[in-house]
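*Asks:* Dropping the sequence and predicted coords here.
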Amino acid sequence: MARRHWLDPLARKVLQAMGDLPKDPLRVDTSPAPSEETTVAPSWCIDVNRATAEQWRQLPGCSDVMVDQLLRLQQGGVQFSQIEDLAQLLDISESLCEQWRPHLIFRWHGDAPQLPKHSPLDLNAASPILLAKTLPWPDERLERLIAERRREPFQNLADLQERLCLPPATVEALIGRVRFGARPAGPSLPPRG
C-alpha cells in the first residue's frame, strides 16, 4: 500500500497540486451499485428565464394559465432568480415546488437583482400614501396604477406590466416585493409635497 503523507488532506492536496507530493494512487470503488431507491438526477432541465411553452408544460401541475403568465412576463423581459419567486407568483404549493426544483435552472441574463427585505406590498389594497412611500415611481405612474386598479384589480405581474406599460427592470424590482390581493377602497393619490 502506498505510504500516505502525514499532513491533513487539504494540505496534502495543495502540495500535490503544486507538484511537491506525488498524486494518490487510484482506488477502485468497491461500494455496492446504487439501488433503485437512489435519487436519480433529472433527465431534463429548463432555463427558467428562456423556457418555451412546451418546456413549462413538462412540469407536473403547470397549467396553461401558468404557462401563459410566465411567457407574458418573459416576453416583457422579466427574469426570475429563485424558485421562491415562481412559487409566490404562481401561488404553487410547497410539494409542487419540490417537484419542480430539480428541473429548474435559474440563469440570470444580465445584472442580477437584489432580493426583497420586507413583506410583500398588496398593490390592489395598499393606500395611495403607502404606494407613494414604498414605490420609487413618478407620480404619473402611481396615478395610472391607482386608476387601473379601480377599473379592475391587477391579477399578477404580467397583468400589471401590460396595463401600465412597465419596463422589465421595473417589474423585476417588484418580484417578491408585491402581491395582488383584494380591491382597494379610498381616495386617489395625494400630491407630494
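*Replies:* Done, it's in.
*Asks:* only C-alpha atoms for contact and neighbour calcs from this point on.
*Replies:* OK.
*Asks:* Please name the residues that touch Arg150.
*Replies:* 183-184 (C-alpha atoms under 8 Å, 6 or more residues apart in numbering).
*Asks:* so how far is Leu15 from it?
*Replies:* 69 Å (C-alpha to C-alpha, to the nearest Å).
*Asks:* Asp85 now?
*Replies:* Distance of Asp85 to Leu15, given as C-alpha to C-alpha: 44 Å.
*Asks:* what do you get for Pro9?
*Replies:* Taken as C-alpha to C-alpha, the span from Pro9 to Leu15 is 10 Å.
*Asks:* For those two, work out which one has more neighbours and name it.
*Replies:* Set side by side, Pro9 and Leu15 show more neighbours around Leu15, with 15 against 11, by other C-alpha atoms under 10 Å.
*Asks:* ok so the more buried one is a helix residue?
*Replies:* Yes: assessed with DSSP: H, G, I helix; E, B strand; the rest coil, Leu15 lies in a helix.
*Asks:* where do the strands sit along the protein?
*Replies:* Listed in chain order, the strands of the chain (DSSP state E) span 46-47, 104-105, 121-122, 178-179.
*Asks:* ranking those strands by burial, who's on top?
*Replies:* Burial of the strands of the chain is given as mean neighbour count (mean count of other C-alpha atoms under 10 Å); strand 178-179 ranks first at a mean of 20.
*Asks:* helices or strands up against that one?
*Replies:* Using 3 or more C-alpha pairs under 8 Å, 6 or more residues apart in numbering; DSSP states H and E, the elements in contact with strand 178-179 are strand 121-122.
*Asks:* Put this next to the first one:
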Amino acid sequence: MARGHWLDPLARKVLQAMGELPPEPSARPTPAAPPEPPSWVVDVNRASASQWRQLPGCSEAMVDLLLRLQRGGVQFSQAEDLIQLLDLPPELAERWRPHLVIHWYGDAPPQPPAPPLDLNAAAPERLTAALLWPADRLQRLIQERRRRPFDNLADLQERLCLPPEVVEQLIGRVRFGERRPGPSLPPGC
C-alpha cells in the first residue's frame, strides 16, 4: 500500500495551503545558505592602486592618499580608521566593509584613544599634552600649520618628515578640521 495521503492531489494541496496537513517532504523550505564571501578583497595595508579602484566610489584622490601613506610605511589596524580617514558616507562604508581585510605587518598595532584632536586648530598646550612629542617636533607642527593647514595624515607626514610609527599612532586620534586654501609648498625633508 502507498504511503501517501488518501486524498486526491488537488485536495491535499488545498489542505496543505490552509495548514491542515503538513507540507510534503520535498516541498519543505530549505534553510537559507549563508551569505557568500566577497569574490575579491583588499588588504588595506598592501593594496595596489588597481585594487583600491575596485571599491565603489574610491576616487583618485583617495587612491593617491592611501598609496602615499603606504609608501610612508603607515598601516591601518581597523577598518574604522580607514573609513574615518577617508570620511566615507555610511552607505559607502557598508559597501566597502565586506571587501576590506586588515593584516598587520610587524609588531602589534597601536590602540587609538578618542576623541580626535584637531591638529589644525588645537591650542599649543593641548597639542603638547595630547601628542607627547619632543619640543622641536611640536614647534615644526605649529610653524607648518601657520604657513598652511594640514590636509591629511600624508600631508602631515611629508611636511614634518614623520616616521611611520608616529603617523600610525595618530590614526584615529587626530583630524584636520576645516581647511582653507593656500599655496602648495614642497615638503622640506
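*Replies:* Good, I have the coordinates. Because the structure is a prediction, the values reported are computed rather than measured.
*Asks:* Post the TM-score for the overlay when you can.
*Replies:* Overall, the chain-to-chain superposition scores 0.76 on the TM-score scale (TM-score structural alignment, normalised by the length of the second structure); 153 aligned residues with a C-alpha RMSD of 1.9 Å.
*Asks:* about what we covered before: with Leu89 of the first structure as the reference, name the closest of the strands of the first structure.
*Replies:* strand 178-179 (8.0 Å; C-alpha to C-alpha).
*Asks:* Have a look at how far, on average, the closest one is from the second structure.
*Replies:* Here the mean offset of strand 178-179 of the first structure against the second structure after fitting is 0.3 Å, by mean C-alpha distance after the TM-score superposition for the first structure.
*Asks:* Where in the second structure does that strand align, residue-wise?
*Replies:* With TM-score structural alignment applied, strand 178-179 of the first structure matches the range 174-175 in the second structure.
*Asks:* Identify all contacting residues around that stretch.
*Replies:* Contacts for stretch 174-175 of the second structure (C-alpha under 8 Å, 6+ apart): 116-119, 152.
*Asks:* Among these, which one lies nearest to Tyr105 of the second structure?
*Replies:* Nearest member of those to Tyr105 of the second structure, counting by C-alpha to C-alpha, is Asn152, at 22.7 Å.
*Asks:* Next, count neighbours for that closest one.
*Replies:* Counted with other C-alpha under 10 Å, Asn152 of the second structure comes out at 18.
*Asks:* again with the one 4 residues further on
*Replies:* A total of 20 residues lie near Leu156 of the second structure under the criterion other C-alpha under 10 Å.
*Asks:* Would you mind finding the match for it in the first structure?
*Replies:* Aligned partner of Leu156 of the second structure by TM-score structural alignment: Leu160.
*Asks:* so can I have JSON lines of the contacts of stretch 174-175 of the second structure showing distance to Arg53 of the second structure?
*Replies:* JSON lines is the format used below for these (distance: C-alpha to C-alpha, whole Å):
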{"residue": "Pro116", "distance to Arg53 of the second structure": "28"}
{"residue": "Leu117", "distance to Arg53 of the second structure": "30"}
{"residue": "Asp118", "distance to Arg53 of the second structure": "29"}
{"residue": "Leu119", "distance to Arg53 of the second structure": "29"}
{"residue": "Asn152", "distance to Arg53 of the second structure": "20"}
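*Asks:* Considering the residues you listed, which is situated nearest to Gly177 of the second structure?
*Replies:* Relative to Gly177 of the second structure, and with distances defined as C-alpha to C-alpha, the nearest of the contacts of stretch 174-175 of the second structure is Asp118, at 5.9 Å.
*Asks:* which one in the first structure is aligned with that closest one?
*Replies:* Under TM-score structural alignment, Asp118 of the second structure pairs with Asp122 in the first structure.
*Asks:* quick one: its match and Phe180 touch, right?
*Replies:* Yes: look at Asp122 of the first structure against Phe180 with C-alpha atoms under 8 Å: they come within range, at 5.4 Å.
*Asks:* Helices along the first structure, start to end?
*Replies:* Ranges of helices in the first structure, per DSSP state H, are 9-18, 53-57, 64-75, 83-90, 94-100, 128-134, 139-151, 157-164, 168-174.
*Asks:* Kindly reformat these as TSV containing distance to Trp108 of the first structure.
*Replies:* Output for the helices of the first structure, formatted as TSV (distance: least, C-alpha to C-alpha, whole Å):
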stretch	distance to Trp108 of the first structure
helix 9-18	33
helix 53-57	18
helix 64-75	12
helix 83-90	13
helix 94-100	18
helix 128-134	26
helix 139-151	27
helix 157-164	19
helix 168-174	12
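*Asks:* what's the nearest residue to the residue positioned nearest the centre of the first structure if we skip its chain neighbours?
*Replies:* Taking C-alpha atoms, centre = their mean, the centroid of the first structure lies closest to Gln82, which sits 3.0 Å from it. Setting aside the residues directly before and after it, Gln82 of the first structure is nearest to Phe106 in space (C-alpha to C-alpha, 6 or more residues apart in numbering), at 6.5 Å.
*Asks:* how close does the match of Asp118 of the second structure sit to Leu174 of the first structure?
*Replies:* 11 Å.
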